[in-house]
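*Asks:* Give me coordinates for this.
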Amino acid sequence: MTETTTAVAEVLAELASLEDPKARAINEKHGDDHGVNLGKLRAIAKRLKTQQELALELWETGDTAARLVALLICRPKAFGRDELDAMLREARIPKVQDWLVNYVVKKSPHVEELRIAWFADPDPIVASAGWGLTSDRVVKSPEGLELPALLDTIEAEMKTAQERLQWAMNNTLAQIGIEDAGLRARAIEIGERLEVLKDYPTPPNCTSPFAPIWITELVRRKEA
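*Replies:* As a prediction, the model looks like this:
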């Protein structure tokens, strides 16, 4: 048994010991099949520090909690383009996909190539990652993006899109409205007409994900 294999077994055992049925019940409502408190999971990753080989072994277990640890201890720039593509296509669990995109892919030299490929993918779960990366570009580096064309696609497809893809498209809609004053009125109008997430339950003191409200509130804060 190799040292890495031993470490994998130890991490899996520790994660199993942290399993909480109440946490699992909450997570499963969001499509996440694990019951480990994320603060405790992050503490494990912090203790392990960066270990690329261990990260790869943990990912290969297929266990959601282990994969989340893997994403925290890996070296994002060590992955090839095809490796990240394969990982994304395996990452059907929302939290795993979210962490993979935000903690690994966004730090990869292959991020733009993957954004373009995923954006046009027929699999709505894969496409949602492409739209998520597009939202990030709208905020950080919109140069070269055809924002009116993005609004055209959102207008035509968001209403009937699969849930995760719809959420990602709505995020792009909101970010365009927030960041681009010239397209703000159109973004708000699209949101009002499509009514996507209009009735989404929003806790007190939180901003609604309904694009017209989201755009208006974030612009107000930026201009305050």
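*Asks:* from here on, contacts and neighbour counts on C-alpha atoms
*Replies:* OK.
*Asks:* What segments of the chain are helices?
*Replies:* 3-17, 21-29, 38-48, 52-60, 64-73, 81-90, 94-99, 111-119, 124-140, 147-157, 163-179, 181-194, 211-223 (DSSP state H).
*Asks:* Save those as CSV, and put in mean neighbour count too.
*Replies:* As requested, the helices of the chain are exported to CSV (neighbours: other Cα atoms under 10 Å):
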stretch, mean neighbour count
helix 3-17, 14
helix 21-29, 14
helix 38-48, 14
helix 52-60, 19
helix 64-73, 24
helix 81-90, 15
helix 94-99, 19
helix 111-119, 18
helix 124-140, 22
helix 147-157, 15
helix 163-179, 23
helix 181-194, 17
helix 211-223, 16
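*Asks:* and residue 135, what does it touch?
*Replies:* 168, 171-172, 175 (Cα atoms under 8 Å, 6 or more residues apart in numbering).
*Asks:* let's go with 6 Å and repeat that
*Replies:* residue 172 (Cα atoms under 6 Å, 6 or more residues apart in numbering).
*Asks:* any idea how far residue 177 is from it?
*Replies:* Separation of residue 135 from residue 177 (Cα to Cα, to the nearest Å): 11 Å.
*Asks:* Proceed likewise with the subsequent sequence, for comparison:
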Amino acid sequence: MTLTPDLLLHAYRSGIFPMAESRTDPELFWVDPRRRGIIPMDGLHISRSMARVLRRDDYRVTVDRAFERVIDGCADRPDTWINAEIRALFVALHHAGLAHSLEVWDGDTLVGGIYGLEVGAAFCGESMFSRRRDGSKIALCWLMDLLRRAGFTLFDTQFLTEHLASMGGIEIPRAVYRARLQQALLGVSDFTGTPLAVSGHELVQRNTQTS
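*Replies:* Sure, this is the predicted structure:
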């Protein structure tokens, strides 16, 4: 069966997602983790050191300005599950207004980013990358702030890494994830119509769960 953007959307709405063994492997396999990684919408953890980084504002943040460069940045590592088919499917979904990226810039240089898929009021985070210290953490903080204000109720990280756990990520059982997903699919969100925070200082103030 040929995987189309519509079929991919159906898969995410069902709680599964595709991966490849490597960038050169043309085959995809479906993943349905027994325990699912999420960051609760009110659970973003900004440490004191991260708050200082965010407040410096020695970077700028954009949305959907460089989607293909972000997905390529995420795949630019020795081992990646993003092959040519996954890239093409997500680029098509981006053009359809459903896949989004958030970019972190140092001047005109792309230094970090994150991308994912919007399904109802759920945002399925796919991957992030960093080319400067804390680039991916900056991207994640700005994305979470945007999602909360845009009406999203579920942020799916697929798996829980040490990096994500340090920022508030948790694991929930598959059945709990699917129940939350079904609720989120009934919700309404507005990713593109919601403005970014004015500054890192505003973002930190709004997200008061600091340590």
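*Asks:* Now the TM-score, please.
*Replies:* Comparison of the two superposed chains (TM-score structural alignment, normalised by the length of the second structure) gives a TM-score of 0.28, and 104 aligned residues with a Cα RMSD of 5.9 Å.
*Asks:* so where's the longest helix in the second structure?
*Replies:* Under DSSP H, the second structure gives helix 135-149 as its longest helix.
*Asks:* who does that helix touch, helix- and strand-wise?
*Replies:* Helix 135-149 of the second structure sits against strand 109-119, strand 122-130, with contacts defined as 3 or more Cα pairs under 6 Å, 6 or more residues apart in numbering; DSSP states H and E.
*Asks:* Specify the angle between it and strand 122-130 in degrees.
*Replies:* Helix 135-149 of the second structure runs at 160 degrees relative to strand 122-130, counting by axes from the mean of the first three to the mean of the last three Cα atoms, to 10 degrees.
*Asks:* outside of helix 135-149 of the second structure, which residues touch it?
*Replies:* So helix 135-149 of the second structure is in contact with 112-113, 128-130, going by Cα under 6 Å, 6+ apart.
*Asks:* so residue 88 of the second structure is in which element?
*Replies:* Using DSSP states H and E, residue 88 of the second structure sits within helix 84-95.
*Asks:* Give me the next element, helix or strand, following that helix.
*Replies:* strand 99-106.
*Asks:* show me what contacts the residue nearest to residue 56 of the first structure when sequence neighbours are not counted?
*Replies:* Among residues not flanking residue 56 of the first structure along the chain, residue 70 sits closest, at 6.9 Å (Cα to Cα, 6 or more residues apart in numbering). Counting by Cα under 6 Å, 6+ apart, residue 70 of the first structure touches 55, 58-59.
*Asks:* angle of the longest helix of the second structure against strand 109-119?
*Replies:* Using the same axes, to 10 degrees: helix 135-149 of the second structure against strand 109-119 is 40 degrees.
*Asks:* Show me which residues of helix 135-149 of the second structure are buried.
*Replies:* For helix 135-149 of the second structure, burial by neighbour count (16 or more other Cα atoms under 10 Å) applies to 135-149.
*Asks:* Which neighbouring residues are in contact with residue 129 of the second structure, exactly?
*Replies:* Contacts of residue 129 of the second structure by Cα under 6 Å, 6+ apart are 74, 112-113, 136.
*Asks:* Quick check: the gap between it and residue 115 of the second structure.
*Replies:* Remark: distance between residue 129 of the second structure and residue 115 of the second structure (Cα to Cα) = 9 Å.
*Asks:* Check which element follows the host helix or strand of residue 183 of the second structure along the chain.
*Replies:* Applying DSSP H and E as the criterion places residue 183 of the second structure in helix 174-185. Sequence-wise, the next helix or strand downstream of helix 174-185 of the second structure (DSSP H and E) is helix 200-206.
*Asks:* Could you measure from residue 212 of the first structure over to residue 151 of the first structure?
*Replies:* Counting by Cα to Cα, the gap from residue 212 of the first structure to residue 151 of the first structure is 14 Å.
*Asks:* repeat for residue 216 of the first structure
*Replies:* Taken as Cα to Cα, the span from residue 216 of the first structure to residue 151 of the first structure is 17 Å.
*Asks:* cool, and residue 97 of the first structure?
*Replies:* 24 Å.
*Asks:* and if you look at residue 82 of the first structure?
*Replies:* 29 Å.
*Asks:* what's the answer for residue 14 of the first structure, then?
*Replies:* Taken as Cα to Cα, the span from residue 14 of the first structure to residue 151 of the first structure is 46 Å.
*Asks:* Name the nearest residue to residue 122 of the second structure, sequence neighbours excluded.
*Replies:* Residue 122 of the second structure's closest residue in space is residue 154 (Cα to Cα, 6+ apart), at 4.6 Å.
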